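[1] my questions concern the predicted model and sequence given below.
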Amino acid sequence: MDPRTSAQDVMRCDLCETAVVQMHCDTCLVNLCKTCVGEHFSTDLSKPHKIVDFKARKSTLIYPKCTSHDVETCEMYCTQCDIPVCNTCIASDQHLGHRFVKIIEVLSKRKEKIIKERTELKETIYQTYQGIASDAEKRLNLLQEEYENLLAVITKQEDIWHREITELVHQLKSRTHEMEKKQLETLQKHFDEIKQKISDIQDDINSIDDAFNSTNISEVFSFLSLMNKYRKLPKKIVFGVPKFSPNKIQEEQLYNFTPGVLEEDEYKFNMSKSESPETGFSPPVKQLLDEPETVTTIDTGYRVLYNVTCLSDEEIWTSGNDNVMNLYSINQGSLLKSVATKSGNGPEDIAVTKSGDLVYTDYYDRTVNIVKNEKIEEVIRLQNWRPSGVCITYNWDLLVTMYDDNNQSKVVRYCGSTEKQTIQSDEMSKPLFSFGTFDNCICENRNLDICVSDSGAKAVVVVNQAGKLRFRYTGHTPAPMNQPFNPRGITTDSQSHILTTDENNHCVHIIDKDGQFLRYIDCGLSSPYRLCIDTNDNLIVAQCNNRQVKKIKYLK
């Protein structure tokens, strides 16, 4: 048996083809015995051969070949041209004056994007599709059950009718079975398509793993984003079972039969790691750290800083005492973008939609506006009221706190520009919110409670989704500075904790979803004003007087 081709034999040296492989050239991807190492070096002296133990092969990165100079590899990256370049390229006039960085730095950032996309696919999109599949399966079973109930009613009615209408009963059953079959087939097909999508997502996750773990830089650079084909969620199939109501036999019609329908509705898609309540998934349970930790602090340059909201885990929108809203890198502290309000007034509050668009309220202009593709669109214009706080709900609605010229206050829910709900008074017709307060902030908790920081009442007011008062939180003693509770900003996290800034006591209060005090966070805060939570449950706090934004880790 030829030892070079025997499936039972160990691997042999690629040069002598007889000795057992002991070494490996990561540069040329050649297997070698120790005797042939020197010969391999001498065959091509132009390359920096890296010889490693065979078990440690593939430990060296494979740099991409230069597209302009075939014999050279690219260890640098041209930031202007956005391509890998070799040393000859750098010296050429083609890249004169361009900025170059090591390709390893670009590789690291590209891998960060890949792992972030993999995480999003695995932890958000995959889970969302699983929820949709579960929902479709429930609808499928419910449809069968409803048809079984319908057929039972029809069968019972058959005993009442006489033999002369037996044929009509058979016809009615036939129509019902046909509709049931058609709708079941449609729902089954819908369910099968969703399951196939889930399988595709898993395959793509595996592909991402392969790309991420690859040592071949070209494979990493050639990786194409897979997100767009999954962002548009499948239609929700809403079925309608035929309506059946029997008539008396002497009446002209023996029965009324309204055919059932199949309709499509939209699933809501939430890209946050803290899944939407609609999907029915609960986030992992996290505990409070014994001591919160400051992760980073950045200076925003405002004379007075008011608002902060997260665009992503790395980018935050801010606004202060002027009409400019700035986008910062929270980790680098660098200014990425600036947007001025349409009216020239300073924004009262800011928020970010699920699709990444910036929303801001203009108190003096009486408008709520959205920034899309660098353009500002007016969403809501009020007549006798002025908007203040704003937030985006899990169902993509807008919640807005507002005040009229008589200092009355209320919360209004909007779908687009359409008013859906007004929350102003309790069951005894008493105002839920204080008069004369113009900076109430608002957020929605995971249990769909609506939480308002009412600074005029020195309280956090929490109502349920229907607008019924659940509780008021008026602070906890002893306070860090022994000052009266003065809530400003408000937000919630994946654990349904409610967090509110206390400007007077230079801290943040954490309470549970039922209003029980849990702890203070101070971390050297100075006049904390507004705050938000990123998808990793890091706390982002805007400090009013020192113009700084502080990122704090408080959950483990």
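    Perfect, I can see it now. Model, not experiment: these values are computed from the prediction.
[2] only C-alpha atoms for contact and neighbour calcs from this point on.
    Will do.
[3] next structured bit after the longest strand along the chain?
    Taking DSSP state E as the criterion, the chain has its longest strand at strand 288-299. Moving toward the C-terminus from strand 288-299, the next helix or strand (DSSP states H and E) is strand 305-310.
[4] the structure to be compared is supplied as follows:
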Amino acid sequence: MQIASLDGEYKKLTTEMSKQRKEIHREVDNAINQMENKIGEIKVKHHSILQKHLDEIKLLQSLMQQTLLALIEMEESNAVSPTIHYSSKIKEFTKLPPKVNISMPKFIPKQIEREELCSLIGKLTPLSTSLGERVFTAKKPNTSDRELLDEPEVLKTIKTGYEQLRHIKTIRTKSGERLRDTAVDRNGALLYSSGKTRTLYKVNNDQKEKMIKLQGWKPSQLCVTSSGDLLVTMYSNDRTQSKVVRYAGSTVIQTIQFDDKGQPLYSDNNIIKYISENRNLDICVADCEAGAVVVVNQAGKLRFRYTGPPSPTKNKQFIPHGITTDSQSRILTADRDNHCIHILDTDGQFLCYIGNCDLKDPYGLCVDSNDSLFVCEYNTGNVKKIRYSKYISS
């Protein structure tokens, strides 16, 4: 925040000096220009001090993240030795870098005396830097929550004019090929997958480029994670295996395919498997062939499978299609054949249905930043915006 405000603060200085310049006209131009150059030098030094402090904070933040990942791996491991020899770093991390306090230089004008013009224009106070103690305080829990409505309501119905509507986002290719899925990365670039070419593409400023070319596998559904990674569901060319792969750019950094017993996590076919990342970093996949929502943690370890509520009230088998998550880490999945949406908690416990909104063949799902739910109806081509929760305070 201090870095961002530097330009505005230093502009105030030059404005004050410009007022003084009008008082003494051309005789003081050279002297004032010299002082403006001095301001630039001080500003560079000021920025350098703050940037160095910011780099120290980012380094500590990175060490914290590495420690958290190491703890996750230790928790999931069966090895005893790392746990016995583990030494907590909490005390180390509570010692945050000292806060940098820098007082802005000031311009102090003087009355004009031509004989001593250069010295009487004014002076800039030097850049003053001091270190102040920074106190670590634990983050207070969020008291804002969203409660599920007893009666969800349709806020808007959008008639797209398309049939077999599967996604919220659409893109038309020159070849007319039906795309597998689309997503948007953190920079606003459009990503899409093509099963025909076995390729993931990026479109930025109307320029298309190949991101990833698969060998022996075909891409299906996409999900951009909170960290900026890309999750891709894919199936083998012979349609006997399915897996989830995490990419950082075009580099594979994680493959999720088997559980701890070596059994496949996902059904072995090319049926579309929709994917979403939860706020707790769980990876949620709607496996319609298996009739299950399969959820693994960030490390790829199976957390649970949801195959429908304990006491089903619908007539047809649960076959999930689209899947999404909301701000409360609830999981929402489309039950197309039963014309409803299932809402689950973070542990896979069934909470309720959204089924009273005249839904017809719900398929693709998306939740916006206000927890409004957008539902694609497969056959009608309609997209419905639904409110299903409200804010409460505790």
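    Okay, I see it. Everything numeric here is computed off the predicted structure, so don't read it as measured data.
[5] ok so, going back, who's in contact with the longest strand of the first structure?
    Contact partners of strand 288-299 of the first structure, identified using C-alpha atoms under 8 Å, 6 or more residues apart in numbering, comprise 330-331, 333, 521, 523, 547-556.
[6] highest neighbour count among the residues you listed?
    Counting neighbours by other C-alpha atoms under 10 Å, the top entry in these is residue 549, with 27 neighbours.
[7] give me the element that one is part of.
    According to DSSP H and E, residue 549 of the first structure maps onto strand 548-555.
[8] and the angle from that strand to strand 305-310?
    Relative orientation of strand 548-555 of the first structure versus strand 305-310 (axes from the mean of the first three to the mean of the last three C-alpha atoms, to 10 degrees): 50 degrees.
[9] now find how far off-centre strand 548-555 of the first structure is within its chain.
    20 Å (C-alpha atoms, centre = their mean, to the nearest Å).
[10] against which helices or strands is it packed?
    Other elements packing on strand 548-555 of the first structure under the criterion 3 or more C-alpha pairs under 8 Å, 6 or more residues apart in numbering; DSSP states H and E are strand 288-299, strand 538-543.
[11] select, out of the ones you listed, the one closest to residue 306 of the first structure.
    Closest approach to residue 306 of the first structure among those (C-alpha to C-alpha): strand 538-543, 6.5 Å.
[12] in the second structure, what stretch matches the closest one?
    Mapped onto the second structure using TM-score structural alignment, strand 538-543 of the first structure spans residues 372-377.
[13] give me the mean distance between the matching stretch and the first structure.
    Superposed on the first structure, stretch 372-377 of the second structure shows a mean distance to its aligned partners of 0.4 Å (mean C-alpha distance after the TM-score superposition for the first structure).
[14] list the contacts of that stretch.
    Outside stretch 372-377 of the second structure, the residues that touch it by C-alpha under 8 Å, 6+ apart are 164-168, 359-368, 382-388.
[15] which parts of the stretch 101-250 of the second structure are strands?
    Using DSSP state E, counting those that start in this stretch, the strands of the stretch 101-250 of the second structure run over residues 107-109, 122-124, 128-132, 144-159, 181-184, 190-194, 199-204, 207-213, 217-224, 230-236, 242-248.
[16] kindly reformat those as JSON lines and extend each row with distance to residue 12 of the second structure.
    Supplementary listing: the strands of the stretch 101-250 of the second structure in JSON lines, determined by distance: least, C-alpha to C-alpha, whole Å:
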{"stretch": "strand 107-109", "distance to residue 12 of the second structure": "10"}
{"stretch": "strand 122-124", "distance to residue 12 of the second structure": "13"}
{"stretch": "strand 128-132", "distance to residue 12 of the second structure": "18"}
{"stretch": "strand 144-159", "distance to residue 12 of the second structure": "40"}
{"stretch": "strand 181-184", "distance to residue 12 of the second structure": "40"}
{"stretch": "strand 190-194", "distance to residue 12 of the second structure": "41"}
{"stretch": "strand 199-204", "distance to residue 12 of the second structure": "38"}
{"stretch": "strand 207-213", "distance to residue 12 of the second structure": "42"}
{"stretch": "strand 217-224", "distance to residue 12 of the second structure": "42"}
{"stretch": "strand 230-236", "distance to residue 12 of the second structure": "44"}
{"stretch": "strand 242-248", "distance to residue 12 of the second structure": "43"}
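[17] let's have those in CSV, adding distance to residue 172 of the second structure and mean neighbour count.
    Converted to CSV, those look like this (distance: least, C-alpha to C-alpha, whole Å; neighbours: other C-alpha atoms under 10 Å):
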stretch, distance to residue 172 of the second structure, mean neighbour count
strand 107-109, 59, 16
strand 122-124, 60, 17
strand 128-132, 57, 11
strand 144-159, 18, 14
strand 181-184, 11, 21
strand 190-194, 11, 22
strand 199-204, 12, 18
strand 207-213, 13, 14
strand 217-224, 17, 24
strand 230-236, 21, 23
strand 242-248, 25, 20
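[18] tell me, how many residues neighbour the aligned residue in the second structure for residue 495 of the first structure?
    By TM-score structural alignment, residue 495 of the first structure lines up with residue 328 in the second structure. A count of neighbours around residue 328 of the second structure, defined by other C-alpha under 10 Å, yields 15.
[19] so what's residue 328 of the second structure up against?
    Contacts here follow C-alpha under 8 Å, 6+ apart; on that basis residue 328 of the second structure touches 145, 146, 279.
[20] quick one: the last one and residue 324 touch, right?
    No - no contact is recorded between residue 279 of the second structure and residue 324 when judged using C-alpha atoms under 8 Å, the distance being 10.7 Å.
[21] which of the two has more neighbours?
    Of the pair residue 279 of the second structure and residue 324, residue 324 is the one with more neighbours under other C-alpha under 10 Å, namely 25 against 17.
[22] and the helix or strand in which that one is found against the first structure, how far off on average?
    Assigned by DSSP H and E, residue 324 of the second structure falls within strand 320-325. Mean deviation of strand 320-325 of the second structure relative to the first structure after superposition (mean C-alpha distance after the TM-score superposition for the first structure): 0.4 Å.
[23] please enumerate the helices of the first structure.
    37-43, 87-91, 103-120, 126-160, 166-213, 217-221, 228-231 (DSSP state H).
[24] Provide the aligned range in the second structure for the last one.
    So that's helix 228-231 of the first structure. Under TM-score structural alignment, helix 228-231 of the first structure has no counterpart anywhere in the second structure.
[25] now do that helix: which elements does it pack against?
    With contacts defined as 3+ C-alpha pairs under 8 Å, 6+ apart, helix 228-231 of the first structure has no helix or strand neighbours.
[26] and residue 205 of the second structure, what's its match in the first structure?
    In the first structure, residue 205 of the second structure lands on residue 373 (TM-score structural alignment).
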